[in-house]
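S.K.: okay, sequence plus prediction incoming.
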Amino acid sequence: MKRAARMDGVAGFGIDQVADAVVGADVLRLENLDTDLPLPPEAVAVTRAELASPVSNSWLPFTGDLGLRAAVSDHIAARHGHVYDPRREIVITCGGCEAVLDILLATIDPGDEVVLTDPIYAGLVNRVRLAGGVPVFAPLVVRDGEWSLDRDALAAAVSERTVALLLMSPSMPSGCVLSRQDWAEVARLCTEHDLFLLYDAAMEALVFDGREPCGPLEHAGMAERTVIAGSMSKAYRMIGWRVGWIAGPAPVVSDAGWVHVYNTTGAVSVARRAAEAVLRGPQAHVAECVAELQARRDAIIAALPGWRIVRPAGGWSLLVETDRPAEWFLERGVAATPMTGWGADVAARHVRFVFSAEPVERLESLSARLA
């Protein structure tokens, strides 16, 4: 059977293979993004209450309930100071990664280049390929023990074939957080080269060490050049609900919305109701989870002195530079993910530890397991 050219270079994750190899309960599950952090209080209650409602068994509206779209608009306005029209500039999707693919399919032609950082989430890299685009990587650098955007490398990655930058902050899997000066350089590149920014905002609330939130929409001209892919899966831990969104200029959101409709029809109705309730509800639980994630990060670093670990500034994973394969870690009761395919040369030198599903007390056992 014919194989589509777009599948060239598209490879599977190492995550599921590592998870399948886990035997026994005494293995630290650091290989995937499941979480033991508590759900928002409204998530389960509203889902249960709405199960029997007729509107929870409806196809409509394909692009998401207006109430949820308005809640997303308010959520973005509170964080970024920009108000999106819920009717024309927001579409609800089946998670944030569907939003990314919808945007790419609506904007990328075969051969168009999209610049990402190295390392970066393999799911973003391969969605660029599935859309017919060519991923180009700008390597991150380490400054003061943390990952940092190399602005010169980012500028050098832009060519006459570049149409977009695809960035996360905090970035997965590195935990790199872009500074206000970094976003200013992104804005300069987008303006000078007539690019658009696909901003994966899934992790943006999960920043550590009291960092001041900042983002691309602070900079002049970027509201017209930015398309946001958002999600309930990270800051709100609602992984299984599969609710995300697209927010941006009306023309591209309209096109991406049609991609969404013809790909998935609509996000699950009852999940959309829960998402709206959570976005409208108290937000203190987000800060509580950030504090717990930061404590877990610190526990891993303290347990492994002498290991080449780059401290993440946010998110819920970190990278360890090592030539040891994932199998070596698993033999010692640590399930970790190889980073082959999660960027280029920088990613390939690392394995990933995810700290969203293991408490501090178990993470402290790393020192004995990996002695």
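M.R.: That came in fine, so what should we check first? Numbers count the residues shown, from 1 in each chain.
S.K.: C-alpha only now, for contacts and for neighbours.
M.R.: Will do.
S.K.: and the strands in the stretch 201-350 of the chain?
M.R.: 226-231, 244-247, 308-310, 317-321, 334-335, 337-338, 350-354 (DSSP state E, counting those that start in this stretch).
S.K.: got another, please set it beside the one above:
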Amino acid sequence: MAVRRLQKIPGIGVDRMADKADSMRNANILRLENLDTDLRPPPAAIRRTHDAIDDDAANSYLPFMGQHALREAAVERIRRSSGVTYDPDAECIISAGGLAGILNVLLSTLETGDEVVLTDPTYAGLINRVYLAGGVPRFARLIPGIDGWRLDLESLADAIGPRTRALLIMSPSMPTGFVVSALEWEAIALHCERAGAWLVYDAAMERILFDGRQVVHPVSLPGMRERTITVGSVSKEYRMIGWRVGWIVGPEQLMADVRLTSLSNVVCQVGIAMPGATAALTADDDGVAAATAEWERRRDAVMSALTDLPVIRPHGGWSLLIDTEQLGLAPSEASRRLLERGEVAATPMDNWGPSGSRYLRLVFANEPIERLADIRARIRLSWDI
């Protein structure tokens, strides 16, 4: 019998889908199930990581809150996005990846039973971390439309209650590719102010924006510096998934608690990974613009191939959703047929928010356009459409 805090955490599904695809040992399978990318990290990051392996200072627990150069780079990264400055020593902590940072923030802000508002659908791992921290997830609905996703502002208002402690918002969001607009950020900020709640901003994909969109960092809004905790990482934008380096940046009065939680949880970060992360954040050309352009081309290729299917257009990120319920298929059945008949691995969105159970996710970040060219034929073969 699982302990109570685990009873509502069924997993994320990606691991099981990946295991099935791996077990088939078939190089023809399109790997669209996991949020990976085949695009290389910044060359400077790779070189500096190689150097760090031979650097005794990198083989250390110290400094517990992360190397100073990386903390400086992280707050400068946020300053460029928002125009807001932070003290790298008092207001920045390096974490062992972005999601570890989010868990540490939730553990530092929630009492048991406190509510956290997320968008729906959203990454199951965010929902699960709310549960792990003793919180209760509430959901603001995302509305699918011809041009993509929009936040239902009435649903957002309905999700706010007397026990709301935080809003946990990712933009661009997994798995939808939803990008929060300036108007939506203003509504979110207003609710944070009225409820006296924190905004936990998952900025892991902040610059992976399509169709000419520009970054809107919520901390730039009036009054939000003292309410916003930004959690970022090198995994997505910088294509450095295996480094497991992230950062938490927020107001000094909260960061003392986050420091204590970080010391009590993972203790410290990956020592040999931090110099490479610093190199990525300070490189003259970090490759994010070129990588984003390539991911946008892949998105366009998939959207064009699936134009007759109920696919919702992502405005950023690495993935998109198909509403298989509109096709008369449960996502789990659509996924099974797609793997067995069409040799495509794709994850059903069960447990990725209340509406997730009608969607199948396709990750377009990990396969080149040439490999994606026959995706419509594979789907037709699999679903008899």
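M.R.: Cool, got the structure. Bear in mind that the values here come from a model prediction, so they are computed numbers and not experimental data.
S.K.: deepest of the strands of the stretch 201-350 of the first structure, which one?
M.R.: Per-stretch averages of neighbours, counted by mean count of other CA atoms under 10 Å, single out strand 244-247 among those, with a mean of 28.
S.K.: mind listing what the residue mapped onto residue 265 of the first structure from the second structure touches?
M.R.: Aligned counterpart of residue 265 of the first structure in the second structure: residue 267 (TM-score structural alignment). Each residue near residue 267 of the second structure by CA atoms under 8 Å, 6 or more residues apart in numbering is listed here: 61, 64.
S.K.: and what of the one 10 residues further on?
M.R.: With contacts defined as CA under 8 Å, 6+ apart, the neighbours of residue 277 of the second structure are 45, 70, 234, 243, 245.
S.K.: from those residues, pick the one nearest residue 184 of the second structure.
M.R.: residue 234 (25.8 Å; CA to CA).
S.K.: not counting residues beside it along the chain, what's closest to that closest one?
M.R.: The spatially closest residue to residue 234 of the second structure, leaving aside those adjacent along the chain, is residue 240, at 5.5 Å (CA to CA, 6 or more residues apart in numbering).
S.K.: what is the aligned counterpart of that neighbour in the first structure?
M.R.: Aligned against the first structure by TM-score structural alignment, residue 240 of the second structure finds its counterpart in residue 238.
S.K.: that match: neighbour count?
M.R.: 24 (other CA atoms under 10 Å).
S.K.: what about it, distance to residue 41 of the first structure?
M.R.: 11 Å (CA to CA, to the nearest Å).
S.K.: so what's residue 64 of the first structure up against?
M.R.: Here residue 64 of the first structure is in contact with 91, 92, 93, 266, 267, 272 (CA under 8 Å, 6+ apart).
S.K.: apply 7 Å and report the result again.
M.R.: 91, 92 (CA atoms under 7 Å, 6 or more residues apart in numbering).
S.K.: part of a strand, is it?
M.R.: No. Per DSSP: H, G, I helix; E, B strand; the rest coil, residue 64 of the first structure lies outside any strand segment and is coil.
S.K.: how near is the equivalent of it over in the second structure to residue 231 of the second structure?
M.R.: Aligning on TM-score structural alignment places residue 64 of the first structure opposite residue 66 in the second structure. Going from residue 66 of the second structure to residue 231 of the second structure by CA to CA gives 14 Å.
S.K.: now do the helices in the stretch 101-250 of the first structure.
M.R.: Assigned helices in the stretch 101-250 of the first structure, in chain order: 122-130, 151-157, 180-193, 250-264 (criterion: DSSP state H, counting those that start in this stretch).
S.K.: kindly reformat the ones you listed as a markdown table containing distance to residue 114 of the first structure and mean neighbour count.
M.R.: Below are these laid out as a markdown table (distance: least, CA to CA, whole Å; neighbours: other CA atoms under 10 Å):
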| stretch | distance to residue 114 of the first structure | mean neighbour count |
| --- | --- | --- |
| helix 122-130 | 7 | 22 |
| helix 151-157 | 9 | 16 |
| helix 180-193 | 12 | 18 |
| helix 250-264 | 17 | 18 |
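S.K.: compare the ones you listed and give me the one nearest residue 136 of the first structure.
M.R.: Per CA to CA, nearest to residue 136 of the first structure of those: helix 151-157, 6.6 Å.
S.K.: so what does that closest one touch, helix or strand wise?
M.R.: strand 134-139, helix 180-193 (3 or more CA pairs under 7 Å, 6 or more residues apart in numbering; DSSP states H and E).
S.K.: and if we set it to 8 Å?
M.R.: strand 113-118, strand 134-139, helix 180-193 (3 or more CA pairs under 8 Å, 6 or more residues apart in numbering; DSSP states H and E).
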